[in-house]
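Enquirer: starting from these lines, generate the structure:
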Amino acid sequence: MSNAGHPEARAALAAALPSLAAGLPPAPVVADPTYLTHSSAHGATHWKFEAPVEHPVQDYERLEHVGDALLGAEVTLMVHEAYPQLVVGVRSLVKSSLVENELLALLSSAYGLPDQIRTAWAQSFSLRANPSVRACVFEAYLAAVYEEHGHAVMSAFVREVFKPLLPVAVEAMREVYVPPSAPVAVPYGGLVRNPVSALYEWTQRGARRSLSWGAPEGIGPPHCRTWSIQLCVKDGGESVYHEGVADTVKAAKHLAAMLACAEMDILF
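Expert: Okay, here's the model as predicted:
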């Protein structure tokens, strides 16, 4: 499936998979190698509507189409069963992150499928290294498991593979939609000092000190938008970056400034 997931969930899944790989379930054995065959191995044959009965299936394209649907349905059910309170928009992002090409390509590699892909000799290296091809082969494999072993075996395998990955995606999205509450300015010396003001005061006490803010970025639907902003603090030749995430731009800026103050022991 094309990449439609959320970047935070995508990154969290990619980071988590290496440590989870040792616990992946064994792959059911599939006798028919069609799921490993790329169309370049035999030359693509195109039909206007349907292939003749006597024309055998020679590559994974049709299996990948079925596997994509089977995987999407199974993961959707897993999200619904494990997290029934998630709103629909977040459910869609979690599901998309779990079934997009980037993660499926990594799973395909974890099961050693890319090295087995059958292609035209001249294209073997580039196709086996292509994340989209790797993902397609994984989906085709699921369809092959379904055809040879039935839905129950396919379903059990998918659920074992994705059970530890599902909470990773959900918690990554939780951090985006439910960020920590932005801190408020605290009393200091009988006054309330804003960390943004404290930072600007700090820049005045050094010849090569400066602050710069990135453009705020909105994440999520309009009715539940989260804002992030990046702060660059320069002191001489050194630059340090801090990011604030909150439900308003002002609160995100406040949080980024507070993080910078905390790191540099600036009282506010």
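
Enquirer: CA only for contacts and neighbour counts going forward, please
Expert: Noted.

Enquirer: counting neighbours, what do you get for residue 97?
Expert: 29 (other C-alpha atoms under 10 Å).

Enquirer: the helix or strand harbouring it - contacts with which helices or strands?
Expert: Per DSSP states H and E, residue 97 falls inside helix 88-99. Here helix 88-99 touches helix 7-20, helix 61-82, helix 165-177, going by 3 or more C-alpha pairs under 8 Å, 6 or more residues apart in numbering; DSSP states H and E.

Enquirer: could you also give me the structure for this next sequence, so I can compare it with the first?
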Amino acid sequence: MSTSPSDDQLVAAIAEITGTRVTDRLRLRAALTHASARKGDAADYQRLEFLGDRVLGLAVAEMIFADYPQAPEGELSLRLNALVNAETLAEIADEAGMPDLIRTSGEVRARSSRNQVNLRSDVMEAVIAVLYLEGGMAAARAFIQRYWGPRSKLATAARRDAKTALQEWAHQAHGATPTYAVDNRSGPDHDPVFTVSVAVGRLAPAVAEGRSKREAEQAAAAALLKREKAWKG
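Expert: Below is the predicted model of the structure:
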């Protein structure tokens, strides 16, 4: 939307996307507001994002636990990680048409594509929290099943994450365990950037950035594997 949508428009749009008509309009507005667009003592999505992350994790864990009764814990963990990472959440936000509903400053919208992925991912988690607070796990599960269910059936959902792949490769190729270090943390509290390096034996470290320590570690692990031509995803 070219202008900030009204509360009525937000309620209608989210109802169409999620199947739940939200009654707490202030909460819904907060879920779709980045800190850069917050006015006065109005809330933004950060607290809701915290709750939504846990609700999503539980719902997806339940889903894959039921769908893959023979899968070992390791495979379940890989599927979970692939389904709840920032890229997947941002893709679903785009698919659902959620980005046009987000309130943020022009400065934030002009940031890198990586930051935009994180923004859409955070808002998705905040909206899930709103669904949970509005209608309990039933409302949250219905939405999550609609968008995450088909993805959970894909073979790519079980691909190895970079840290796991690096650890396996490091043990086999070098008899060593990867070591990670946080080299720097910058940016405001609501939008931090972590710089992490990872080393294996005597190999030169690989360095990468991410919005969380875990994300930066994954990126650094992938960078080292790609450099050594050992990353297959």
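
Enquirer: which residue numbers in structure 2 does the helix holding residue 97 of structure 1 align to?
Expert: The aligned range for helix 88-99 of structure 1 in structure 2 is 73-84, by TM-score structural alignment.

Enquirer: with structure 1 superposed, average distance for that stretch?
Expert: Here the mean offset of stretch 73-84 of structure 2 against structure 1 after fitting is 0.6 Å, by mean C-alpha distance after the TM-score superposition for structure 1.

Enquirer: buried set for that stretch?
Expert: 75, 76, 77, 78, 79, 80, 81, 82, 83, 84 (16 or more other C-alpha atoms under 10 Å).

Enquirer: what sits against the last one?
Expert: Think residue 84 of structure 2. 56, 57, 60 (C-alpha atoms under 8 Å, 6 or more residues apart in numbering).

Enquirer: which one among these gets closest to residue 7 of structure 2?
Expert: Residue 7 of structure 2 lies nearest to residue 56 out of the contacts of residue 84 of structure 2, by C-alpha to C-alpha, at 24.8 Å.

Enquirer: setting aside sequence neighbours, what's the nearest residue to the most centrally placed residue in structure 2?
Expert: Closest residue to the average C-alpha location of structure 2: residue 86 at 2.6 Å, with C-alpha atoms, centre = their mean. In this structure, residue 86 of structure 2 finds its nearest non-sequential neighbour in residue 121, 5.3 Å apart by C-alpha to C-alpha, 6 or more residues apart in numbering.

Enquirer: return the residues in contact with that neighbour.
Expert: Counting by C-alpha under 8 Å, 6+ apart, residue 121 of structure 2 makes contact with 86, 87, 88, 89, 90, 93.

Enquirer: nearest to residue 145 of structure 1, out of the helices and strands packed on helix 88-99 of structure 1?
Expert: Of all the helices and strands packed on helix 88-99 of structure 1, helix 61-82 sits nearest to residue 145 of structure 1, with 9.2 Å by C-alpha to C-alpha.

Enquirer: what's the mean deviation for the closest one versus structure 2?
Expert: With mean C-alpha distance after the TM-score superposition for structure 1, helix 61-82 of structure 1 departs from structure 2 by a mean of 0.5 Å once superposed.

Enquirer: give the contact list for the aligned residue in structure 1 for residue 36 of structure 2.
Expert: Under the alignment (TM-score structural alignment), residue 36 of structure 2 pairs with residue 40 in structure 1. By C-alpha under 8 Å, 6+ apart, the contact list for residue 40 of structure 1 reads 119, 120, 123.

Enquirer: regarding residue 40 of structure 1, what is its secondary structure?
Expert: helix (DSSP: H, G, I helix; E, B strand; the rest coil).

Enquirer: so the residue nearest to the centre of structure 2 sits right up against residue 117, yeah?
Expert: Yes: contact status for residue 86 of structure 2 versus residue 117: in contact at 6.6 Å, counting by C-alpha atoms under 8 Å.

Enquirer: so how far is residue 121 of structure 2 from residue 155 of structure 2?
Expert: From residue 155 of structure 2 across to residue 121 of structure 2, the span is 22 Å (C-alpha to C-alpha, to the nearest Å).
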